[in-house]
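Novice: Below: sequence and its predicted model.
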Amino acid sequence: MIVVVGAGYAGVMAANSVARGVSEPVVLVNERDTFVERVRLHQLAAGQSLRVRPLAGLLRGPELAVGRVVRIDADERVVHLGDGRTIGYDTLVYALGSSGDLSVPGAAEFAFDVGAYSDAVRLRDRLAGGGSAVVVGGGLTGIEAAAELARPDLKVSLVTDRVGAGLSERGRSYVLKVLERRGVSVREGVRVESVHGDGVVLVGGESVAADAVVWTAGFRVPGVAREAGFAVDGSGRMVVDGTLRSVSHEEVYGVGDAAAVRVGGQELRMACATGLPAGQHVGKVIAALRSGRAVPGLRFRYVNQCVSLGRGDALVQFVLADDSARDRVLTGRVAAWYKEAIVRGTVFVQRHPRVPVSL
């Protein structure tokens, strides 16, 4: 039996892709029975309604097992769930994803991880009556959260070392102009030292008051792979070869944020833009092995980075194959339509794993 653990973008794609190419049972294990559109959670936090997507409606062949993965016994090839159940596997696809890195003092206790569904709901409720919020982190997630949360009854500030550090100067300039237009106060060149119930303290001692602290500064992966004895890198991501197979356990594959995937010597970033192609590819690899065909390596190149700036605005930053920014960008309402098409497309391609993925 083939078991896929984790039903994020990479996991659902992997489960459907694997099931399409093999005759044996495929089981997808996830802690909830609905699919979380993580790239839309800033919308949920801002009070917008998101469509509920039952995983049963996304799966094309795999069986769904609902439960939280707490441990993997690599020697016995058994997945242990939080309720005491166990699921044995012959082949395992590891796709447990990532969460916000809340290692800064006070962040785990007081900050809201906008990449987690439960935190997005709590943040929505906390800010329902207005007030103030400070967003920590100026990457794409932080930019989207700050722009989406900004509204007349909510004072939003963004604190970071640099807003949109990976964008072109043209793209970064546009983001800063939109944030200013939406009333977001931006502080660059600062780092957060600690988080408290009433705001954050910056390195140097300055306090920034807020009713809610929104954390988007970095990600971390679960410790399940390390604890199982799989080969992992310094951050705990499973180390895989060019076919996405674990370098320490030949019956195990890794996809998504929890795997350190390299193409042409470059480690791919954590994003659905990389998780979806990897999830699709692992199905081709397993099918090839089952039929005795040559096992293909992952071929991948980046195309763009899409950043929503509220519902009617966005930035599409076109990039080179290695994800470095080109000078070319798309902005405004057309970019917002483009971004929305990409987000809707992620759900479509998971249901139809034959469709080529290029995000």
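Specialist: In hand now; what should we look at?
Novice: contacts, neighbours, all on C-alpha from now
Specialist: Noted.
Novice: Name the residue most distant from the centre of this protein?
Specialist: Computed with CA atoms, centre = their mean, the residue of the chain farthest from its C-alpha average is Gly292, at 33.5 Å.
Novice: What segments of the stretch 101-250 of the chain are strands?
Specialist: 111-113, 131-136, 154-159, 185-187, 192-196, 199-202, 207-209, 212-215, 219-220, 238-239 (DSSP state E, counting those that start in this stretch).
Novice: Ok, which of those strands comes nearest Leu64?
Specialist: Leu64 sits nearest to strand 238-239 of all those, at 23.5 Å, using CA to CA.
Novice: by contact count, what packs against that closest one?
Specialist: strand 259-260 (3 or more CA pairs under 8 Å, 6 or more residues apart in numbering; DSSP states H and E).
Novice: hang on, the earlier thing: can you add distance to Ser248 and give the strands of the stretch 101-250 of the chain back as TSV?
Specialist: Shown next, in TSV, are the strands of the stretch 101-250 of the chain (distance: least, CA to CA, whole Å):
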stretch	distance to Ser248
strand 111-113	32
strand 131-136	37
strand 154-159	41
strand 185-187	44
strand 192-196	38
strand 199-202	42
strand 207-209	46
strand 212-215	34
strand 219-220	21
strand 238-239	8
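Novice: this is the comparison structure:
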Amino acid sequence: MTDRKTTTAGGSSGRLLVIGGGYAGVTAANRIRSSLTPTEAERFRVVLVCPRAELVDRLRLHQLAAGTRDEVRIALGEMLHPGVDRIVATVHRIDPGARTVELGDESGHGRSHLGYHSAVIAVGSDAVGASPDPDWHGVQTWAEAHRLRQVLASLRGDDGRGKPTHITVVGGGATGVELAAELAESGAAERVSLRGASTQLAGVPARGQRRIRELLEALGVRVQTGDRVEPGTLPTSEREVTVWAGSLRVSPLAKDSGIETDPSGRVRVDAFLRVPGRPRLYAAGDAATVEDPRGRHLRMSCASAIPLGGHAASVLLADLRGRRARPLSIGYITRCLSLGRRNGVVVPVFANDRPWGVTLTGRLARWYRAWICEAVLRWPVGEARHPGSSPRVPGPVLARWR
């Protein structure tokens, strides 16, 4: 279960726990550890608990599934500050009153308890169990994307001549759009279709919708939106493949632990990312929803996860030192996605995520998207050397800090 031996001065009273090894979790763990003074580092140990020994670069899962990229996992040992202890395990329950977590493997076996002084919930999200049809493939986790890749490879055969007659991607969000484009450009099937219940693709504003459709159709993707696909209504033959790229689900950890959540299971936090009524407990990334005007515009994305992870770390440190913390202020500058390996779309947005200006497409947009994909891996790692170095766009509500 343990990836690295965890020793803690003072036992649980000196353990600063980060639950989750995604963009938010790695950012938080690195900022906390690199910010500790030598005296604080003797008293406190930073511990990251994650079911895997690696971070999954979810921005490129569609490439793994389509067979255009071989690996999207990065060992946590390469990303974390050397002073961060790692435990490879699943957290099944948090007891905020006792300040303990219950650990075990994914099946729930080998359970044990771990105490903490302060903890950040950064478990992220995925689509496990979210598909409405068990015959549909997924693409929101490494296991799902890898399985889809294997299925497509087996249909293609050793000579590379065989391929599915038709791949239907269900879900018109960013994941669905990027996957459909990648599959079509790589020639993964004779036909590729994209089906979405919403008439708006990938959350892009109306002025960019026509251009996205034109680019997808140029790749051979048949786009059909405004039509909810019901389970059992699509062909299920051996060479007809359906992929679910619908909405994400948040881990049930917080809800199962009796921590207040919104209807989707995200932890309700204040403007400081503190869990109300739960001292020394914080939440960040996709696992959190900010119940304050400063954060109601935030969407589930790496563009939110990294600054949220950093802010949770900063507030934890301020509380640890008895100092006054600042409320969060996080905004956006763009929405972007790739359409194959030679094209992309970039939509400028205000800090509150509302679009403005002209939608950018073409190779420059594709380069920008590729740069973002590289940057979201550099920024959390940079926190291990220079705390607070990951960029943060100021939020739309610049209320005076009191």
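Specialist: Great, that's in hand. In this text, all values refer to a predicted model and were calculated from it rather than measured experimentally.
Novice: Now the TM-score, please.
Specialist: Taking TM-score structural alignment, normalised by the length of the first structure as the basis, the two superposed chains have a TM-score of 0.91; 349 aligned residues with a CA RMSD of 2.0 Å.
Novice: before we move on, back to that, show me what the residue farthest from the centre of the first structure lines up with in the second structure.
Specialist: Matched across to the second structure, Gly292 of the first structure falls on Gly322, judged by TM-score structural alignment.
Novice: For the stretch 1-150 of the second structure, which segments count as strands?
Specialist: Using DSSP E, counting those that start in this stretch, strands in the stretch 1-150 of the second structure cover 15-19, 45-50, 54-56, 73-75, 84-88, 90-95, 100-104, 112-115, 118-121, 125-126, 137-138.
Novice: got TSV for these, with mean neighbour count and distance to Ala313 of the second structure too?
Specialist: What follows is these, written out as TSV (neighbours: other CA atoms under 10 Å; distance: least, CA to CA, whole Å):
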stretch	mean neighbour count	distance to Ala313 of the second structure
strand 15-19	27	9
strand 45-50	26	11
strand 54-56	20	19
strand 73-75	14	22
strand 84-88	23	14
strand 90-95	21	19
strand 100-104	20	19
strand 112-115	15	18
strand 118-121	26	8
strand 125-126	20	20
strand 137-138	24	33
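Novice: Distance to Thr289 of the second structure added to these, as a markdown table?
Specialist: Formatted as a markdown table, those follow (distance: least, CA to CA, whole Å):
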| stretch | distance to Thr289 of the second structure |
| --- | --- |
| strand 15-19 | 16 |
| strand 45-50 | 21 |
| strand 54-56 | 22 |
| strand 73-75 | 27 |
| strand 84-88 | 26 |
| strand 90-95 | 18 |
| strand 100-104 | 21 |
| strand 112-115 | 25 |
| strand 118-121 | 12 |
| strand 125-126 | 13 |
| strand 137-138 | 25 |
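Novice: out of those strands, nearest to Pro279 of the second structure?
Specialist: strand 118-121 (8.2 Å).
Novice: Tell me the counterpart residues of that closest one in the first structure, please.
Specialist: Going by TM-score structural alignment: strand 118-121 of the second structure matches residues 91-94.
Novice: Repeat that for stretch 137-147 of the second structure.
Specialist: Under TM-score structural alignment, the match for stretch 137-147 of the second structure is residues 112-122.
Novice: Now Ala145 of the first structure: closest residue in space, sequence neighbours ignored.
Specialist: Of all residues beyond its chain neighbours, the one nearest Ala145 of the first structure is His42 (5.1 Å), with distances taken as CA to CA, 6 or more residues apart in numbering.
Novice: The stretch 251-400 of the second structure: strands as residue ranges?
Specialist: Going by DSSP E, counting those that start in this stretch, the stretch 251-400 of the second structure shows strands at 267-269, 281-283, 288-290, 334-338, 344-348, 360-361.
Novice: Kindly confirm whether my reading is correct that the residue nearest to Ala145 of the first structure touches Ala147.
Specialist: No. The criterion here is CA atoms under 8 Å, and His42 of the first structure misses it with Ala147 at 9.2 Å.
Novice: Need the counterpart of Thr289 of the second structure in the first structure.
Specialist: So, by TM-score structural alignment, Thr289 of the second structure is matched to Ala260.
Novice: Ok, Leu64 of the second structure next?
Specialist: By TM-score structural alignment, Leu64 of the second structure lines up with Leu44.
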